[in-house]
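Participant: Below are the sequence and a predicted model; questions follow.
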Amino acid sequence: MNYLSWLADPANWSGPGSIPVQILVHLAYSLISLVIAMFIALPLGVYIGVTGKGVNLIAGIANTLRALPSIGVLVLAVMLVSLAFTNDLAYQIPTIIVLVMLGIPPVLTNTYAGIQATDPAAVDAARGMGYSTRQVLWHVQIPCALPLMLSGVRSAFLQIISTATIAAVVSLGGLGRFIIDGGATSNYPEMVGGAIVVAAVALAVELILVGVGRLVVSPGLRRTSTRRARVSSAKPEPSTATIAFDLTP
């Protein structure tokens, strides 16, 4: 069986249920979920990183969110939300809730870890210059933590994109539509084609986010880190030579 025949069929690339349309729907769910997850996780991660309070509690909650079965939570959320809504919101809201739960842990943990990993000497120097706590946060801690924070956002977005296929389980659109419908009709080329498109979209998003990360992170910060590494490698090793004294009469 030619599993790539479905991707090569022009009929699948045009129309309301075509591949481009489902990619846009898939990305829409993913972007909305990522923005909500960042809105929740970034401030909370900054607060934990600065104050050091609740690290163990938040780490436990983050690990619990990772361990929850996505489809089970989705079905339960649909049952609860459907009591208040009878239209498409009864399925869209639970789907976004599940995706947000997946996106919060990477953003949260990387944010407070990046804040706490800031060089204490840089923080002390900023305070010695008269910086307030807020100024130290915005001018020292967040710039230093930015690479790790962006890594958390990238990881969260990839997890959300990969899991957004569950929207098709509750009859919503997205790339999971091809996988679910293909399985229901034993159309294996459609299932394989849908899986390939999901992987391609995730890979494209990964490359885009890597490029954005390189643009956002200050070039001056990268040059400073490189210069410090060169200076450290160029420092002479401490002498281990010993001096022998002749004490014989």
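Facilitator: Ah, there it is. Residues are numbered from 1 along each chain as shown.

Participant: CA only for contacts and neighbour counts going forward, please
Facilitator: Fine.

Participant: The helix or strand harbouring residue 96: which residues count as buried?
Facilitator: Here residue 96 sits within helix 89-116, counting by DSSP states H and E. Neighbour counts over helix 89-116 (16 or more other Cα atoms under 10 Å) mark 90-116 as buried.

Participant: which is the next helix or strand following it?
Facilitator: According to DSSP H and E, the helix or strand after helix 89-116 is helix 120-128.

Participant: Let me see the contact set for the most centrally placed residue in the chain.
Facilitator: With distances taken as Cα atoms, centre = their mean, residue 156 lies nearest the centre of the chain, 2.2 Å away. By Cα atoms under 8 Å, 6 or more residues apart in numbering, the residues touching residue 156 are 34, 102-107.

Participant: okay, pairing it with this:
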Amino acid sequence: MTTLTDAWGWLTDSTHWTGPDGVGQRLLEHLVLTVVCLVLSCLIALPIALVLGHLGKGGALAVNLSNVGRAVPTFAVLVLLLLTPLGEIGEGPTVVALVLFAVPPLLTNAYVGMRGVDRGVVQAARGMGMTGRQMLWRVELPLALPMVLGGVRIAAVQLVATATIAALAGGGGLGRIITAGFNRASTPQVVAGAVLVAAFALLVEGLFEVVERAPGWARGRAAA
């Protein structure tokens, strides 16, 4: 219990929350890195998943290929990227590694959501004279939206937890608190950093849960 007590004492010490190395600054860095990687991952994965889900062709192959990346540890990808010219571009290797890590759940959930739309509804929309693009945006995507958002939620939480590797490449974020604790042989600081990351991940999970329970999303889930 001594370690937990000391970790709590570290967290409640106001001097650890201010300044360029304080929790506030590290939390902001962690948030920015997570949002940037999540946006880039969505821009890559969602268009592919939505189009392939609409067409019903090539989706299984794309999902399987993206899931191959899950077998490769993100840290290993980061180390390899650091050995390339990309390693000279600030947090470029970290961003690329995290984006590759976040693509599979986004792609899988969006594709499954699109293919799970009632085919009868799609046929009815086609019978009404809707074009392929109209069916995608007005029928399939609204019904698949709960699954799509579920993939975004999974990716966001995973990114929050995994973005700590940025510290290993000299980047910012809450991981710097953990690595600094290791460097100082301060177990309470390491535990405090881990608690902050876990709390941040739970907060993100809770925010997405609130959004998914909103009336609009609930209606979309029921219709799906």
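Facilitator: Cool, got the structure. What you see is a predicted model, and the numbers here were worked out from it, not measured in a lab.

Participant: now what about the TM-score between them?
Facilitator: The TM-score (TM-score structural alignment, normalised by the length of structure 2) is 0.92; 220 aligned residues with a Cα RMSD of 1.7 Å.

Participant: coming back round to it: going by distance to residue 174 of structure 1, which of the contacts of residue 156 of structure 1 wins?
Facilitator: Using Cα to Cα, residue 34 comes nearest to residue 174 of structure 1 of the contacts of residue 156 of structure 1, at 15.9 Å.

Participant: For the closest one, pull up the helix or strand it's in.
Facilitator: helix 19-51.

Participant: I am assuming residue 198 of structure 1 contacts residue 164, so please confirm or correct that.
Facilitator: No. The pair residue 198 of structure 1 / residue 164 is not scored as a contact, 9.5 Å apart, by Cα atoms under 8 Å.

Participant: more crowded one of these two?
Facilitator: Neighbour totals were compared for residue 198 of structure 1 and residue 164, and residue 164 leads with 27 against 23 (other Cα atoms under 10 Å).

Participant: isn't that one right up against residue 29?
Facilitator: Yes. Using Cα under 8 Å, residue 164 of structure 1 is in contact with residue 29, at 7.2 Å.

Participant: and residue 155 of structure 1, how many residues sit next to it?
Facilitator: Counted with other Cα under 10 Å, residue 155 of structure 1 comes out at 18.

Participant: Relative to residue 103 of structure 1, how far out is it?
Facilitator: 8 Å (Cα to Cα, to the nearest Å).

Participant: and of the contacts of residue 156 of structure 1, the nearest to residue 16 of structure 1?
Facilitator: Nearest to residue 16 of structure 1 among these, counting by Cα to Cα, is residue 34 at 25.3 Å.

Participant: Can you report how many residues lie near the closest one?
Facilitator: 28.

Participant: For residue 105 of structure 1, see how far away it is.
Facilitator: 11 Å.

Participant: Kindly report the same for residue 111 of structure 1.
Facilitator: The gap separating residue 111 of structure 1 from residue 105 of structure 1 is 10 Å, by Cα to Cα.

Participant: and what of residue 207 of structure 1?
Facilitator: Applying Cα to Cα, the value for residue 207 of structure 1 to residue 105 of structure 1 is 22 Å.

Participant: do the same with residue 25 of structure 1
Facilitator: From residue 25 of structure 1 over to residue 105 of structure 1 the distance is 24 Å, taken as Cα to Cα.

Participant: same deal with residue 13 of structure 1?
Facilitator: Taken as Cα to Cα, the span from residue 13 of structure 1 to residue 105 of structure 1 is 35 Å.

Participant: What about residue 222 of structure 2, how many residues nearby?
Facilitator: There are 9 residues near residue 222 of structure 2, going by other Cα under 10 Å.

Participant: Now name the helix or strand holding it.
Facilitator: Using DSSP H and E, residue 222 of structure 2 maps to helix 215-223.

Participant: with structure 1 superposed, average distance for that helix?
Facilitator: Superposed on structure 1, helix 215-223 of structure 2 shows a mean distance of 5.2 Å to its aligned residues (mean Cα distance after the TM-score superposition for structure 1).

Participant: Ok, stretch 104-113 of structure 2 next?
Facilitator: Using mean Cα distance after the TM-score superposition for structure 1, the mean distance for stretch 104-113 of structure 2 is 0.6 Å.

Participant: Need the contact partners of that stretch.
Facilitator: By Cα under 8 Å, 6+ apart, stretch 104-113 of structure 2 touches 41-42, 45-46, 48-50, 52-53, 59, 63, 66-67, 69-70, 143-148, 150-152, 154-155.

Participant: out of those residues, which are buried?
Facilitator: Using 16+ other Cα under 10 Å, the buried ones in the contacts of stretch 104-113 of structure 2 are 41-42, 45-46, 48-50, 52-53, 59, 63, 66-67, 69, 143-148, 150-152, 154-155.

Participant: Give me the nearest residue to the aligned residue in structure 2 for residue 34 of structure 1, chain neighbours excluded.
Facilitator: Residue pairing (TM-score structural alignment): residue 34 of structure 1 is matched to residue 38 of structure 2. Leaving aside its chain neighbours, residue 38 of structure 2 sits nearest to residue 156 (6.4 Å; criterion: Cα to Cα, 6 or more residues apart in numbering).

Participant: Count residues in the vicinity of the one you found, would you?
Facilitator: So residue 156 of structure 2, with other Cα under 10 Å, has 25 neighbours.

Participant: That one: which element?
Facilitator: helix 141-162.

Participant: how close does that helix sit to structure 1?
Facilitator: Looks like 0.4 Å for helix 141-162 of structure 2 (mean Cα distance after the TM-score superposition for structure 1).

Participant: Just the angle for that helix relative to helix 23-55, thanks.
Facilitator: 140 degrees (axes from the mean of the first three to the mean of the last three Cα atoms, to 10 degrees).
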